[in-house]
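**Student:** Got a predicted model here, sequence first, then my questions.
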Amino acid sequence: MYDTILSQPGLSYAGVLDYIPGRLASLAKGNSAKKVEASVEKLVVARFVVVDEATAELLIRSFVRHDGVLARANMGKAVARAYGKVLSPKVRNAVLDELARAYNEGESHSGLSGFADIEPDAMADVIERAERIAS
């Protein structure tokens, strides 16, 4: 299921995807929405994803840290735009936490150039969270 989610064309630069179990179920023969929901619940419990069913959004938690989007110049703007489209407060909070973790990792590995393009107000929140995580 994790690979299926990662391979969806609608996955944003922030790692967020519309969570529609029936659509995901249609990608594999013999799958059902209930099977997708059960598989995704296992990913939630294992902390691989965050789901907000009220807004039908799913976040791949480590996406911004491991996909390399923040290692490339100008991609911070794309991540920020994608973040701005997230409706769920729960998912928005999780994205900010992951950006803070990426910021900490980038600081210890000579920085990530994509952070340069994130708006200063948003970066202030990311840096504040990064400091809380680091302490």
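**Tutor:** Arrived safely.

**Student:** from here on, contacts and neighbour counts on C-alpha atoms
**Tutor:** Noted.

**Student:** Name the residues of the lengthiest helix in the chain that come out as buried.
**Tutor:** Secondary structure of the chain per DSSP state H: the longest helix is helix 89-108. Neighbour-count burial for helix 89-108 flags 91-92, 94-104, 106 (criterion: 16 or more other C-alpha atoms under 10 Å).

**Student:** gap between the residue nearest the centre of the chain and S135?
**Tutor:** Taking C-alpha atoms, centre = their mean, the centroid of the chain lies closest to G15, which sits 3.3 Å from it. Separation of G15 from S135 (C-alpha to C-alpha, to the nearest Å) stands at 26 Å.

**Student:** Below is structure B, check it against A:
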Amino acid sequence: MLKESIWRDKDWRLLPRTAQATYVQLISQKELDRAGIQPLQVAKWAKGCNDLTAEDLCADLKVLEQHRFVFVDEDTDELFVRSYMRHCDVARYPNILKNALRCARMVASEKLRHELAKELRRLHKADADQVADAIDPPGFEPDFDEPQLNGSETLPNPSETLPQTVPATVPERLNGSETPTEPQGYGSGYGSVTLGSSQVGGAREREPNADNEPPPDSNDPPPRHCPKHMPGGTLDPCGACKEHRQRHDRWLANADIEQKRAQQAAAREEASRRAQLAVDRQLAITDCDLCDDNGYRGAHVCDHIDRTETTKAGIAAVRAALAKGSAK
């Protein structure tokens, strides 16, 4: 359930009712990752209402993008909920932030990476800034005019719980809703709506624990082709396929680096094991009175076991057996 204060926000109230409903539908999707990215699934979303068509939903998405609530790239089939990370407070939780940064690196669309990079910089975290610099396409020019604010302007705060003054370096205004969600977040299950660090609707927030840790990265490489040209690709020029190939190649390069690191770690571990064996062998030679300084007893490698008494006992037993046989 959304906070009641959203309905008093001027930017939110400018949206048509269907666009508002579509936004609520988007932020309740379980496919929404921690970076605010989800696959573009117009046909699926249109099935959420019997009176809604795919064309109607596309019109809502266009309105939401015009008001900078979401951004859509039809070439890569991706959608970005712009202020999701900040107002789900992902920067507050290191593991969740780490997962969000991994998700950000996997975005294929240059358009969405450009917007995502700006949002990452607004988290004011060094690792988020590094990822932003890595994913922001150089020389990218958006197809729309980005609104500007001066450094003294304070942005609207419909939640009434997250006052925020925009620094002079932020070249845009906040999303009017201030209500992105954490679909698998702290204190909520699939489909619930979380605002900032509080649970919307009065439910008490729970701290993250081992049960909701971000899932580990997949061992499978990302696809080489865009969804439209899977699985075999196309011979025609396709910008989305190019981005997927680049992402695939980066994944392979990183995997090769990780493999080399693992091999180096295994080699170091083996060298350490051999060194310890050498130390143990030398100590055994030093403590042994049976072998020479090289660990040999005569022509054989010494096992440092004194078998003198055992041999004597064996000889005595044999002699006793022979003597018993002769007596009979």
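**Tutor:** Ah, there it is. Just so you know, these numbers come straight off a predicted model, no measurement behind them.

**Student:** Next, the TM-score between them, please.
**Tutor:** TM-score for the superposed pair, counting by TM-score structural alignment, normalised by the length of structure 1: 0.77. Supporting figures: 118 aligned residues with a C-alpha RMSD of 2.3 Å.

**Student:** Please say which position in structure 1 V42 of structure 2 maps to.
**Tutor:** Counting by TM-score structural alignment, V42 of structure 2 corresponds to P21 in structure 1.

**Student:** residues near the residue lying closest to its match once chain neighbours are set aside, how many?
**Tutor:** What sits nearest to P21 of structure 1 in space, not counting adjacent residues and going by C-alpha to C-alpha, 6 or more residues apart in numbering, is A33, at 4.8 Å. Around A33 of structure 1 there are 15 other residues, counting by other C-alpha atoms under 10 Å.

**Student:** just V16 of structure 1 next, same as before
**Tutor:** If you count neighbours by other C-alpha under 10 Å, V16 of structure 1 ends up with 27.

**Student:** How about V69 of structure 1?
**Tutor:** Neighbourhood size, V69 of structure 1 [other C-alpha under 10 Å]: 21.

**Student:** on that earlier part again, and the residue nearest to the centre of structure 1, how far from G84 of structure 1?
**Tutor:** The spacing between G15 of structure 1 and G84 of structure 1, counted by C-alpha to C-alpha, is 12 Å.

**Student:** Next: R92 of structure 1.
**Tutor:** Distance from R92 of structure 1 to G84 of structure 1, counting by C-alpha to C-alpha: 9 Å.

**Student:** likewise T55 of structure 1?
**Tutor:** Using C-alpha to C-alpha, which is the criterion applied here, T55 of structure 1 is 14 Å from G84 of structure 1.

**Student:** circling back to that earlier point, if I line the two up, what does the residue nearest to P21 of structure 1 land on in structure 2?
**Tutor:** Match for A33 of structure 1 (TM-score structural alignment): A54.

**Student:** Surely the residue nearest to P21 of structure 1 is in contact with G22?
**Tutor:** Yes: applying C-alpha atoms under 8 Å, one finds A33 of structure 1 in contact with G22, separated by 4.7 Å.

**Student:** From the centre of structure 1, point out the most distant residue.
**Tutor:** What lies farthest from the middle of structure 1 is G30; by C-alpha atoms, centre = their mean that is 28.2 Å.
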